[in-house]
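Asks: I'd like to go over a predicted model; first the sequence, then the structure.
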Amino acid sequence: MTEPLRIVSLLFPNVTQLDLTGPAQVFRHLPGTEHHLAWHTLDPVPTDAGFSIVPTTTIQDAPQADVLFVPGGQGAFELFDDAVALDFLRRQAPGARYVTSVCTGSFALGAAGLLDGRRATSHWGSLPLLEGLGAIPVAERVVRDGNVVTGAGVSSGIDFALTLAAEIFGPEVAKGVQLGIEYDPAPPFDAGAPGRPEANPAQVEATRASAAANRGPLVEKAAARLAERRAAAESAG
């Protein structure tokens, strides 16, 4: 019997729910696939949308992932101080076929030391800060560098999941899922990204400034920890 494809998503408080649930809706239609939501406990985890999501497993009991996935949200930055969660990512990554994220989930991967020298993307508001964690920021909706696949902000998660589905199962399977979930975007405004004709330049500037002020120091602290970890590893070696 063929082993199932195991997708393990790291769930955490203050996750942006669509970062997780958008890809999850794609994943559930893929053949022979298990999707595990891992956190410290099995208690409901609050999202940034005012409702909670229930984990299916704990970090300790989660199976080895074929696809390791980290969604984003402010909670991704709070993971910088969660040594257990970061160690979980470090342990899982070597055995995973794909190491992936959506939105600011890439910052958690970076804080775990998994994006060194890798091209990666994130939400446009925080994207430049990703360089501080060793990544090469790329302003594209889905970015692949080797076995690392990252999606940009929030709604990009569906594009990311369909891209991954095509990579693993083939384009026809991915197209069938896209049709089944009626993913046929036709937004009422052309304002969905910086530089689009109807995007508000003042909002773009304010969002980037807020990210730099509020998240920049957290990234600097995480980068310092990474440098200490590398130095310790070199000394031990």
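Replies: Noted; the coordinates are in hand. Residues are numbered from 1 along each chain as shown.

Asks: from here on, contacts and neighbour counts on C-alpha atoms
Replies: OK.

Asks: So what touches stretch 44-58?
Replies: 11-17, 36-43, 73 (Cα atoms under 8 Å, 6 or more residues apart in numbering).

Asks: among these, who's most crowded?
Replies: Within these, residue 11 tops the neighbour count with 32 neighbours, counted by other Cα atoms under 10 Å.

Asks: so who does that residue touch?
Replies: Contacts for residue 11 (Cα under 8 Å, 6+ apart) come out as 37-39, 45, 55, 70-71.

Asks: any idea what the spatially most central residue of the chain is structurally, helix, strand or coil?
Replies: Nearest to the geometric centre of the chain sits residue 101, at 2.1 Å (Cα atoms, centre = their mean). Look at residue 101: counting by DSSP: H, G, I helix; E, B strand; the rest coil, its state is strand.

Asks: how about it, what does it touch?
Replies: So residue 101 contacts 69-72, 109, 149-151 (Cα under 8 Å, 6+ apart).

Asks: Now secondary structure and distance to residue 178 too, for the contacts of residue 11, in CSV please.
Replies: Listed next are these as CSV, based on DSSP: H, G, I helix; E, B strand; the rest coil; distance: Cα to Cα, whole Å:
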residue, secondary structure, distance to residue 178
37, strand, 23
38, strand, 26
39, strand, 29
45, strand, 28
55, coil, 26
70, strand, 22
71, coil, 20
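
Asks: here's the one I want to compare it with:
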Amino acid sequence: MNHEKIRIGLVLFPRLTQLDLTGPAEVFGRMPGAEIHLLWKTNEPVSSDRGLSILPTTTFMDCPKLDVICVPGGPGQVALMDDEVTLQFLRHIAPGCRLITSVCTGSLVLGAAGLLTGYRATCHWSSIDQLSLLGAEPVHERVVRDRNRMTGAGVTSGIDFALTVVGDLWGDEVAQEVQLQMEYDPEPPYQSGSPRTAPSALVNSSREKMASFIDRRRIATERAAERLAKQSAA
């Protein structure tokens, strides 16, 4: 059976959370007709926040027209919010895409590029409120679809997100086959993967540990929001 070619671009950047990218890449790689591009400014290896190096396959300059663009998250997302080369690439490639997507705090990068204004979206639970600064409507769900924008929540939700994309492009049966191939049948040993289910003391202590970093992320988001406001006024 011949399958339509689907070009998918996943953005790399220093200090990304690798599972935000590799989880969806594993799902997409099993999809019929998938052509996956790992995108960055150069072809040099990119180091994740936990030290795993990932090799880009395509530069921004050489990137072909895409059907799906996906931006992962991670600590390096803060610097990416001020990276005009990356933001301009996203603005340039997005109009030709069938789906404009993200995982975790990658949605804040989409927002900084002006691509989530007026859209419902999700993000990692620690920073989901920052989406509103960028003109998006925060939604506390694992995967959120609003027209041709699709966003996944924190880290592990990237697999749920990617299966949803496969279902959107090829139908439920293909997506279910991919899920079965991967034996994606999560049964976590603890019910602490979300603020909705984790003990409140654990949620509070986790917030305290992340507070200084979340403040730095908010400052970057506020700068991006100011730039968007100036562009709208121009």
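Replies: The structure has been received and is ready for your questions. All values derive from a computational prediction rather than experimental measurement.

Asks: quick one on the thing from earlier: for the contacts of residue 11 of structure 1, which two are the farthest from each other?
Replies: Greatest spatial distance in these: 45 and 70, 14.6 Å, computed using Cα to Cα.

Asks: Comparing the two, which residue is more hemmed in?
Replies: residue 70 (27 against 18).

Asks: just the helices in structure 1 please.
Replies: Using DSSP state H, the helices found in structure 1 span residues 17-27, 74-78, 83-92, 105-111, 156-169, 171-180, 201-214, 216-236.

Asks: These: which one's closest to residue 125 of structure 1?
Replies: When those are compared by Cα to Cα, helix 201-214 sits nearest residue 125 of structure 1, at 4.7 Å.

Asks: relative orientation of that closest one and helix 216-236 in degrees?
Replies: Helix 201-214 of structure 1 and helix 216-236 are oriented at 40 degrees to each other (axes from the mean of the first three to the mean of the last three Cα atoms, to 10 degrees).

Asks: with structure 2 superposed, average distance for helix 201-214 of structure 1?
Replies: Compared with structure 2 after fitting, helix 201-214 of structure 1 deviates on average by 3.6 Å (mean Cα distance after the TM-score superposition for structure 1).

Asks: So which residues make contact with that helix?
Replies: Here helix 201-214 of structure 1 makes contact (Cα under 8 Å, 6+ apart) with 124-126, 129, 194.

Asks: Just put these in CSV and tack on neighbour count.
Replies: As requested, the contacts of helix 201-214 of structure 1 are exported to CSV (neighbours: other Cα atoms under 10 Å):
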residue, neighbour count
124, 23
125, 21
126, 22
129, 23
194, 15
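
Asks: what's the closest of these to residue 160 of structure 1?
Replies: For those, the closest approach to residue 160 of structure 1 (Cα to Cα) belongs to residue 124, at 15.4 Å.

Asks: any idea how far residue 212 of structure 1 is from that closest one?
Replies: 12 Å (Cα to Cα, to the nearest Å).

Asks: Over to residue 130 of structure 1?
Replies: Noted for residue 130 of structure 1: a distance of 11 Å to residue 212 of structure 1, by Cα to Cα.

Asks: These two: which is more packed in?
Replies: It is residue 130, of residue 130 of structure 1 and residue 212, that has more neighbours when counted by other Cα under 10 Å, with 24 against 18.

Asks: What about the closest residue to the more buried one other than its chain neighbours, how many residues nearby?
Replies: Distances taken as Cα to Cα, 6 or more residues apart in numbering put residue 137 closest to residue 130 of structure 1, at 6.0 Å, once the chain neighbours are dropped. Look at residue 137 of structure 1: counted by other Cα under 10 Å, it has 21 neighbours.

Asks: quick one, what contacts residue 137 of structure 1?
Replies: Residue 137 of structure 1 touches 119-122, 127-128, 130-131, counting by Cα under 8 Å, 6+ apart.
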